[in-house]
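>>> Sequence unavailable; structure follows:
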């Protein structure tokens, strides 16, 4: 597994990371023993970059990550996030970027993870009611206190990124990016490269849609949040399935899976500064994802992919309105 410099502050991570959210929530039931096998298989495959957040579970995903990685703490990079408030019953309580909440959140995350320092700490979403300078100023205090090593943002605009970076160097931006979510190419990725900020694409497999494993909405578990996602519903589903079918055909011609082609395409967009974090809770899919590292493209293949999945190809919004 190759490593890259994520951002320009010195953080080094594996080319592929592991998104851990689905092990605790959103994508149906999971098996704790299999989760542990996934962590071990990731480590065996050279993955050292693991992503969680306080809201996943809620709260229990950080505990899972901490438990799984404690024996190898000095060999891994642990990233977590704050700002999405949730109640003990799982209810969503809004965004909070107030400085006092920053300090409260980091202490709670450190306790759940069972570690002394968080390697990369993201503001999960920007609070529109708190100037980002105030939030990042409080995050910078965490670095000074030794509770956090590097700072990140998630789903921030170019203007917000610039304002935050002026307060304290931002190491990474995490944003959805895949063959059906290419919007960051317009302004976000150029801004990151100008400022020396690394890019962490999440959902690089389109929440599993681009793998070709989901042929109808009923293939999803009843408690899977994707059943309420606009891209997985009605006419949108059928339109998006046509894109996946074309991706599957091209993948078959290359002798790889649709998932490997989709993930390899993301990797090819940023060979030096992208660290995608595909999530999975099954060893077989983790190993399939690792296989994407060995997939390369000819210029003709990349042009064909651009025809199949241009910017804006996906039908439906990325998220449903929060219920």
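Ah, there it is. Remember, predicted model here, so these are calculated numbers, not experimental data.
>>> all contacts plus neighbour counts: C-alpha atoms, from now on.
Fine.
>>> What residues does residue 117 make contact with?
When contacts are counted by C-alpha atoms under 8 Å, 6 or more residues apart in numbering, residue 117 touches 110, 146, 147, 148, 149.
>>> Tell me, how many residues neighbour residue 136?
28 (other C-alpha atoms under 10 Å).
>>> From what I see, residue 83 and residue 92 are in contact.
No. Checked against C-alpha atoms under 8 Å, the pair residue 83 and residue 92 is beyond contact range at 11.0 Å.
>>> ok, now which ones touch residue 158?
Residue 158 touches 187, 188, 191, counting by C-alpha under 8 Å, 6+ apart.
>>> For residue 87, grab the count of nearby residues.
Residue 87 sits with 11 neighbouring residues when counted by other C-alpha under 10 Å.
>>> got another, please set it beside the one above:
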């Protein structure tokens, strides 16, 4: 997402981003996650160009369910929209199928059974191998499962946002559903990228995120200090510790940190080798929740 949308819009460089994607594949980080609304459309086009000669090396995931409105995003789960959107995504991605097709958000105006039924059609047609949901309740997963198997669920999961650990995390473990943790670095905060709210670039979505506002930002530095304490113990970076914590939540958890920088990519991939002991996990689990509403 950050390569084309929402984060640091003035820093977009598609050639550099393609190089990051290529290096990710070189390192074995093959899950490439995008969405039709990122840009909109520009991110799928970028991924399509980058993977043109390396499609077989990637586990390619995209999403449907958001469309751009006059002032903000709106949800669209109508079956006719799903049917048209998958074909448009495949054209932009330059492929005949995606490995995981995800419903970005449930549309409250459309019964989930109808939306998910249209998603299931994409599997029957060979346009998607598996289906996933994003930001859903356990009850909504049950509804979808009654129509077609749910392979994966995306949820924001990090030391910055731990809501999913209460019910969604154990449920997906029991059901054999992958949990894809988005924003595992707390939108960059847990990597220690920002020393103050003024470090967030102009035009960046995070300028309007409650957790990056002055009063909350200062409070959230306590959370970052705890991550840094463990990082020093482990001779690791804060980002690696934050990612290792996410991965410690269970073998079914997959983290998808985003970056436009090859150096940060290497840093993120190396998190897979960071081992947190019981003392580390106890310290991290006891950290205070982030101040400010999740957005």
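Good, I have the coordinates. Remember, predicted model here, so these are calculated numbers, not experimental data.
>>> Could you quantify their similarity as a TM-score?
Taking TM-score structural alignment, normalised by the length of the second structure as the basis, the two superposed chains have a TM-score of 0.96; 293 aligned residues with a C-alpha RMSD of 1.2 Å.
>>> on that earlier part again, more neighbours, residue 83 and residue 92 of the first structure?
residue 83 (23 against 15).
>>> So what does the more buried one match up with in the second structure?
In the second structure, the residue paired with residue 83 of the first structure is residue 65, using TM-score structural alignment.
>>> Against residue 122 of the second structure, how distant is its match?
14 Å (C-alpha to C-alpha, to the nearest Å).
>>> can you pull the contacts of residue 261 of the first structure?
247, 251, 292, 295.
>>> Which ones among those map onto strands?
With DSSP state E as the criterion, strands contain none of the contacts of residue 261 of the first structure.
>>> For those, give me JSON lines that also has neighbour count.
Shown next, in JSON lines, are the contacts of residue 261 of the first structure (neighbours: other C-alpha atoms under 10 Å):
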{"residue": "247", "neighbour count": "25"}
{"residue": "251", "neighbour count": "17"}
{"residue": "292", "neighbour count": "22"}
{"residue": "295", "neighbour count": "17"}
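>>> chain center to stretch 295-313 of the first structure: distance?
22 Å (C-alpha atoms, centre = their mean, to the nearest Å).
>>> so stretch 123-137 of the second structure corresponds to what in the first structure?
Going by TM-score structural alignment: stretch 123-137 of the second structure matches residues 143-157.
>>> Could you tell me which residues make contact with residue 177 of the second structure?
150, 151, 152, 153, 252.
>>> now do residue 165 of the second structure
Counted by C-alpha under 8 Å, 6+ apart, residue 165 of the second structure has contacts residue 157.
>>> how far away is the counterpart of it in the first structure from residue 270 of the first structure?
In the first structure, residue 165 of the second structure lines up with residue 185, judged by TM-score structural alignment. Distance, residue 185 of the first structure to residue 270 of the first structure, by C-alpha to C-alpha: 11 Å.
>>> what does residue 87 of the first structure give?
On the measure of C-alpha to C-alpha, residue 87 of the first structure and residue 270 of the first structure end up 37 Å apart.
>>> What of residue 112 of the first structure?
With C-alpha to C-alpha as the criterion, residue 112 of the first structure and residue 270 of the first structure are 33 Å apart.
>>> Between those two, tell me which one has more neighbours.
Higher neighbour count among residue 112 of the first structure and residue 270: residue 112, with 19 against 15, using other C-alpha under 10 Å.
>>> Tell me which helix or strand the more buried one sits in.
According to DSSP states H and E, residue 112 of the first structure maps onto helix 99-113.
>>> After that helix, which helix or strand is next?
strand 118-123.
>>> so that next one matches what in the second structure?
The aligned range for strand 118-123 of the first structure is 98-103, by TM-score structural alignment.
>>> same deal with stretch 211-230 of the first structure?
Under the criterion TM-score structural alignment, stretch 211-230 of the first structure matches residues 191-210.
>>> Would you mind listing the buried residues in that stretch?
Buried residues in stretch 191-210 of the second structure, counted by 16 or more other C-alpha atoms under 10 Å: 191, 192, 197, 200, 204, 206, 207, 210.
>>> give me every residue that touches residue 203 of the first structure.
176, 177, 178, 277, 278, 279.
>>> For the helix or strand where residue 67 of the second structure lies, what is the distance to the chain centroid?
Element membership for residue 67 of the second structure (DSSP H and E) is strand 66-68. Strand 66-68 of the second structure sits 17 Å away from the centroid of its parent chain (C-alpha atoms, centre = their mean).
>>> All good on my end, thank you.
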